[in-house]
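[1] Coordinates only, no sequence provided:
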């Protein structure tokens, strides 16, 4: 790729002193007492957090994570007054479709590392060149190596417009978009800002309001969706209440304590993955720590949480008329049925419910994720 003056190469290289500081802080942790209810009922249990923290300090290798990240080209550019980091993995196949992938919280570009190779170079991974993508994977504002906004106003709509500007800057006149979690909302915002330039969108967490007109005739699957949604609202939304109302107060503890940051995210890997009760059944300890360490080293506990404050109170549930595809994984935190989704996505061309996987689809099940993305975009290339 030929770089314009507006795009600069970026190399991830964390000073060794920051890794030493991390290990020293872990060694000085002031631990709470153990939980009084069994297992994960009151949050991440002491014994498991202590074990992962010990591993983080004594065995985990951030330099290996840097090497995995460095396998793909990284860049930075300024859009609308803010500096953004992004991975730009170009395909060797000239007819590849440009695709912008957007992560959510508590995710990062790390989620997509195992999917980038098959997406950009399918023939090297047993696939067809016709499924190739040029992948652009930005870090959200206040996340990873993107800048932290110094003033309010960076909601998902503004991020979606920034992504369209980014794709324009990279010379992509027509492109697809994909996302889950906040990435799903940003992907919808991309269609609002990009119009006909957006070939189609694929979502692995389609945000849909259950259709009350179906409540008298719910399918067993829809009954299960509503039951799980009720449980999530009652037991699983404490983090979002805090992040959408008091992200700054939360940030003091998480920015100062690596174990605080560890437990805050580790719990979500257990709650939101298809892990049968233990997060390491879905993600290896090293992969979870790759993501958690990125949050720690970039000091983004508060700045990432502010996206909730910016966007949580007025989410966009409006009609989307762009060509859309949805993959609803069984352990997603907020699932939808196809007939509910069709009320919002009026040009729904693809729907599938894979038999395994959870909220972090590309992270947990990269092969399944890649195949879902390929299947939808075959319909709109």
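    Nice, I can see it. Worth saying up front: this structure is predicted, and the values here are computed from it rather than measured. Numbering: from 1, shown residues only.

[2] Could you use CA atoms for every contact and neighbour count after this?
    Noted.

[3] can you count the residues close to residue 349?
    18 (other C-alpha atoms under 10 Å).

[4] which residues touch it?
    323-325, 376, 379 (C-alpha atoms under 8 Å, 6 or more residues apart in numbering).

[5] And the next helix or strand past the helix or strand encompassing residue 157?
    Applying DSSP states H and E as the criterion places residue 157 in helix 156-169. Sequence-wise, the next helix or strand beyond helix 156-169 is strand 175-179, with elements assigned using DSSP H and E.

[6] Which elements pack onto that next one?
    strand 97-102, helix 182-194, strand 198-203 (3 or more C-alpha pairs under 8 Å, 6 or more residues apart in numbering; DSSP states H and E).

[7] from the chain's centre, how far out does that strand sit?
    Put simply, strand 175-179 sits 13 Å off its chain's centre (C-alpha atoms, centre = their mean, to the nearest Å).

[8] Report the inter-axis angle for that strand versus strand 198-203.
    Interaxial angle, strand 175-179 versus strand 198-203 (axes from the mean of the first three to the mean of the last three C-alpha atoms, to 10 degrees): 10 degrees.

[9] hmm, who's touching strand 175-179?
    Contacts for strand 175-179 (C-alpha under 8 Å, 6+ apart): 97-104, 167, 184-187, 190, 197-205, 377.

[10] Weed out the non-buried ones from these.
    The neighbour count (16 or more other C-alpha atoms under 10 Å) marks 97-104, 167, 184-187, 190, 197-205, 377 as buried among the contacts of strand 175-179.

[11] Packing partners of the longest strand along the chain?
    Using DSSP state E, we find that the single longest strand of the chain is strand 82-89. Contact partners of strand 82-89 among helices and strands, from 3+ C-alpha pairs under 8 Å, 6+ apart: strand 74-79, strand 133-138.

[12] Take this one as well and set it beside the first:
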């Protein structure tokens, strides 16, 4: 998700060098809950089908029905892959290792079963509504607790709404998962426009601010007069944008990937200069981690922030290219020492990759980077000082960098909750759903 700031020439030079080398509740929508009015996914080149009799504000039930033809074509393309030569190093410094990827692709093309995930999603209350001319597809699970707090959860890249599926139970029914009834949430999980089953914008302007406004519209359209927002990766950027917007009813935000780089350190981190001597141990570690990240591991971001259409041709044409592009970051960003299967099953990883493939969103998801050209870990770029709602932050040890408390306090003037946990990475909800749920209960408890 992090990207190269356009003002950083050294950063772009390094980038170019790198490139050169079951539902627990239901939501009834009047007459439009009838099966004949259910919007269905019709494949990579299809779209959700709205009830023509419904107004543009209608919330329509949604069902996924991927054609068998599309699944067979995906497998055919995997089998037809022309593989490059094996890497010439014994590690991942040149990218995803061929043997690892070939093993995963062999499973994807023969044994992997998308229908299990499709059935799991279709067992949840799924809906679609049109906001600002774009279809927003989302999962909406109400708690049995009538006093549950409404919560909107936002994914990032290379994630998706699938990241949050294992948290739905702990969040909506905390008693069944070791929590207290009064900590229950109603959960709304939308797909960012250009991702998953949401519409793919065909006009400019769908950056974080516009998505934040759409999320506020969505929550009020669902009948909520107050809510809280949570996100990591793009989700943190969108939650921050909501905090700056400060719409009526937003009680607070929680992020697990906070942008906290102080302004005076931005040029040094992006320029690769040594850390200043006056930093604390935690600050120096964060500085060095970020400097290494932008120097050696952020070429993907340079591609998407500058040429999303160019990279999109490969991501949308080759399932193996898509898988390699995504798997590399899943491996790097999970708290798994580079072996994501330690914390996520092979099927979970392929569920996420398959979702991108079937919805043909390799290019459209990349364009979110292009739209959000100022997005990085800089507090100034994300305008965190302008946030006036309460802010909560959880730092997971396997995150791209561990935000120091000192930087976080400076970045967020309204910070009221900060906690560092012992396990979990960039995909916190996906990797550690119970711990993630515990953090949200603790963080949002004062705002109820």
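    Yes, it's here. Note that the coordinates shown come from a computational prediction; the quantities given were computed from them, not determined experimentally.

[13] any chance of the contacts of residue 349 of structure 1 in a markdown table, with distance to residue 122 of structure 1, secondary structure and neighbour count too?
    Listed next are the contacts of residue 349 of structure 1 as a markdown table, based on distance: C-alpha to C-alpha, whole Å; DSSP: H, G, I helix; E, B strand; the rest coil; neighbours: other C-alpha atoms under 10 Å:
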| residue | distance to residue 122 of structure 1 | secondary structure | neighbour count |
| --- | --- | --- | --- |
| 323 | 23 | coil | 22 |
| 324 | 22 | strand | 27 |
| 325 | 20 | strand | 25 |
| 376 | 15 | helix | 22 |
| 379 | 17 | coil | 14 |
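
[14] coming back round to it: so the longest strand of structure 1 matches what in structure 2?
    Aligning strand 82-89 of structure 1 against structure 2 (TM-score structural alignment) gives residues 134-141.

[15] so how much does the matching stretch differ from structure 1 once superposed?
    Superposed on structure 1, stretch 134-141 of structure 2 shows a mean distance of 0.6 Å to its aligned residues (mean C-alpha distance after the TM-score superposition for structure 1).

[16] tell me which element the alignment partner in structure 1 of residue 357 of structure 2 is part of?
    Taking TM-score structural alignment, residue 357 of structure 2 has residue 296 as its aligned residue in structure 1. Assessed by DSSP H and E, residue 296 of structure 1 sits inside helix 285-298.

[17] Secondary structure of residue 104 of structure 2: a helix, I assume?
    Yes. Per DSSP: H, G, I helix; E, B strand; the rest coil, residue 104 of structure 2 lies within a helix segment.

[18] Grab the nearest non-local neighbour of it.
    Among residues not flanking residue 104 of structure 2 along the chain, residue 346 sits closest, at 7.9 Å (C-alpha to C-alpha, 6 or more residues apart in numbering).

[19] how about stretch 326-334 of structure 1: buried residues?
    Residues 326-334 are the ones in stretch 326-334 of structure 1 that count as buried (16+ other C-alpha under 10 Å).

[20] Who are the contact partners of the match of residue 357 of structure 2?
    Taking C-alpha under 8 Å, 6+ apart, we find residue 296 of structure 1 in contact with 255, 258, 261.

[21] try residue 174 of structure 2
    Neighbours of residue 174 of structure 2 in contact, by C-alpha under 8 Å, 6+ apart: 180-181, 183-184.

[22] so who does the residue nearest to residue 145 of structure 2 when sequence neighbours are not counted touch?
    Excluding its sequence neighbours, the residue lying closest to residue 145 of structure 2 (C-alpha to C-alpha, 6+ apart) is residue 184, at 6.6 Å. Applying C-alpha under 8 Å, 6+ apart, one finds that residue 184 of structure 2 lies in contact with 143, 145, 147-149, 171-174, 441.

[23] Give the buried subset of these as a PyMOL selection command.
    Of the contacts of residue 184 of structure 2, the buried ones can be selected in PyMOL as follows, counting by 16+ other C-alpha under 10 Å:
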select buried, resi 143+145+148+149+171+172+173+174+441
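
[24] Pick out the residue closest to the middle of structure 1.
    Structure 1 has residue 103 as the residue nearest its centroid, 2.6 Å off, counting by C-alpha atoms, centre = their mean.

[25] Tell me where the stretch 301-448 of structure 2 has strands.
    Taking DSSP state E, counting those that start in this stretch to define them, one finds strands in the stretch 301-448 of structure 2 at 391-395, 415-420.

[26] what about residue 302 of structure 2, distance to residue 326 of structure 2?
    According to C-alpha to C-alpha, to the nearest Å, residue 302 of structure 2 and residue 326 of structure 2 sit 15 Å apart.
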